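Enquirer: coords please:
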Amino acid sequence: MAGIKEIRTKIKSVQNTRKITKAMEMVAASKMRKAQDRMRMGRPYATKVRAIAAHLMQANPDYTHPYMVERPKLSSVGVVLVTTDKGLCGGLNTNISRLVLARIKEFEQQGVRVQATALGSKGLGLLNRVGVNVVSSEVQLGDAPNLERLIGAIKVQLDDFIDGKVDAVYVATSRFVNTMKQDPSFIRLLPLPSGLEDPFQTGSQDEDALQSQYGWDYLYEPDSQTVIDELLLRYVEGLVYQAVAENMASEQSARMVAMKAASDNAKKVIGDLQLVYNKTRQAAITKEISEIVGGAAAV
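Expert: This next block holds a predicted model:
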């Protein structure tokens, strides 16, 4: 009967695990909708700021903001790595980590120095393990991105770009496509493209809509240069916020899918163990009956 007891213990253990994964699946499903809504609500702000900035730069072609200055040769770059603070979200962190390590290796082979900013505990741990120079970090971001906390971390990279210490700044994040798909993306943040194209949009509809609005004019103060400086700073901060929001929506979706798969696998394991338990129990009963019959026959 020792074998039956062990199987019963395993069944109980897997059942307890399935309760945990099922609860985590339900929590992730609840957070996923909020994270997706937050991600989508951040897009109109960045789009409007980008449109106004593009209009003003079109009207003032003589002024070029430092964020839009292209460097002839890359000698140093900054990488902002956006990951999660917790695990149990499938291959989300693994995919973005693999992409970032490949890009860092490419830069190092070209003789380009890399300095990094980590947004999320998983990314910070990865960068420290591989020996990348981490100039700033922000962890324990919670379920909603806080722009004030993000500004402190990314300001180091923005200031280094203006001072010429880095020639480009990239953002690595998991772009939300749908509940079942999250694409690891390596996006150039600085210098900004001349047309201020949205790096999170792959189609040309948004760009065409922006181009069609170039005829608009604005009343502003104190002067166009000051307004453009403030708008582009807010736009870059909005892009980083959007990258974190995309990653958080991807995290909850990936966790829901991963926990559902874990719950389904646990259910299958329970069924297999239950079958083994029934067979073992039936064999033990048959053996006892045979012993009783054999003893009665001997008497």
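Enquirer: going forward, measure contacts and count neighbours with C-alpha atoms only.
Expert: Noted.
Enquirer: Ala266 contacts Arg18, correct?
Expert: Yes: Ala266 lies in contact with Arg18 (C-alpha atoms under 8 Å); the separation is 5.7 Å.
Enquirer: to check against the first, give me the structure of this:
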Amino acid sequence: MQVWQQQGVEVDTTLIGSKAINFFQASGRVVAQTSALGDQPKLEDLLGTVHAMMEHYTEGQIDRLFLVYSQFVNTMTQQPTVTQLLPFPKQEQAEQESRWDYIYEQAPRDILDHLMLRYVESLVYQGVVECIACEQAARMIAMRAATDNAGQLIEDLQLVFNKARQAAITQELSEITAGAQAV
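Expert: A predicted model of the protein is given here:
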């Protein structure tokens, strides 16, 4: 975002999630935002922000639409990902030659507009779900580390306790032996 702003590009943001809102609130123009999605977000919770993005794109207020999210690879690896949603990348010539020609009941433009909206909705929802998976993985790793550290702390404290107990027993035995020798 900073690179684009340094190049004089105006960046409009649509923020999803409280962390994104807190982080990006001061930078750029915020078009829409939503938070409090919970651990099981519904597509309906995201529709307002997606429609705001699409409205800005179709009205020509923005020329490109990107999705930035944390991609879940595995529990130990999450990658920050930037994906261009719109406009669609150009197809290679070889791919275009093998296209089929279909006859549509409705106007192709109406179908494409509807499909484009559903496409963006599904990719945004996928991004949100992957971010939640990344967050859960980070929590799991943190809890595993805390459990391991607690186990190590218990072992260390048990060793200190046993040494103190052994020293107390040795002290008592020394006192008993010294008392028996005095008699």
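Enquirer: overlay the chains and give the TM-score.
Expert: The TM-score (TM-score structural alignment, normalised by the length of the second structure) is 0.80; 182 aligned residues with a C-alpha RMSD of 2.8 Å.
Enquirer: and the strands in the second structure?
Expert: Along the second structure, counting by DSSP state E, strands occupy 12-16, 29-34, 65-74, 77-86.
Enquirer: whereabouts in the first structure does the third one align?
Expert: To tie it back to what came earlier, the one meant is strand 65-74 of the second structure. Here strand 65-74 of the second structure aligns to the first structure at residues 169-178, judged by TM-score structural alignment.
Enquirer: average distance between the matching stretch and the second structure?
Expert: With mean C-alpha distance after the TM-score superposition for the first structure, stretch 169-178 of the first structure departs from the second structure by a mean of 1.7 Å once superposed.
Enquirer: now do the buried residues in that stretch.
Expert: For stretch 169-178 of the first structure, the buried set under the neighbour-count rule, 16 or more other C-alpha atoms under 10 Å, comprises 169-176.
Enquirer: same question, stretch 128-140 of the first structure
Expert: 132, 134, 136-139.
Enquirer: try stretch 138-151 of the first structure
Expert: Neighbour-count burial for stretch 138-151 of the first structure, with 16+ other C-alpha under 10 Å as criterion, is recorded at 138-139, 141, 143, 145, 150-151.
Enquirer: residue range for that stretch in the second structure?
Expert: Under the criterion TM-score structural alignment, stretch 138-151 of the first structure matches residues 34-47.
Enquirer: need the counterpart of Cys131 of the second structure in the first structure.
Expert: Using TM-score structural alignment, Cys131 of the second structure pairs with Asn247 in the first structure.
Enquirer: the residue lying closest to that match once chain neighbours are set aside: what's it in contact with?
Expert: Nearest non-adjacent residue to Asn247 of the first structure, counting by C-alpha to C-alpha, 6 or more residues apart in numbering: Ser174, 5.0 Å away. Ser174 of the first structure makes contact with 82-83, 92, 96, 182-185, 243, 246-247, 250, according to C-alpha atoms under 8 Å, 6 or more residues apart in numbering.
Enquirer: and for Leu81 of the first structure?
Expert: Neighbour list for Leu81 of the first structure: 100, 116-119, 123, 171-173 [criterion: C-alpha under 8 Å, 6+ apart].
Enquirer: between those, which sits nearest Asn278 of the first structure?
Expert: When those are ranked by distance to Asn278 of the first structure (C-alpha to C-alpha), Gly123 comes first, at 46.8 Å.
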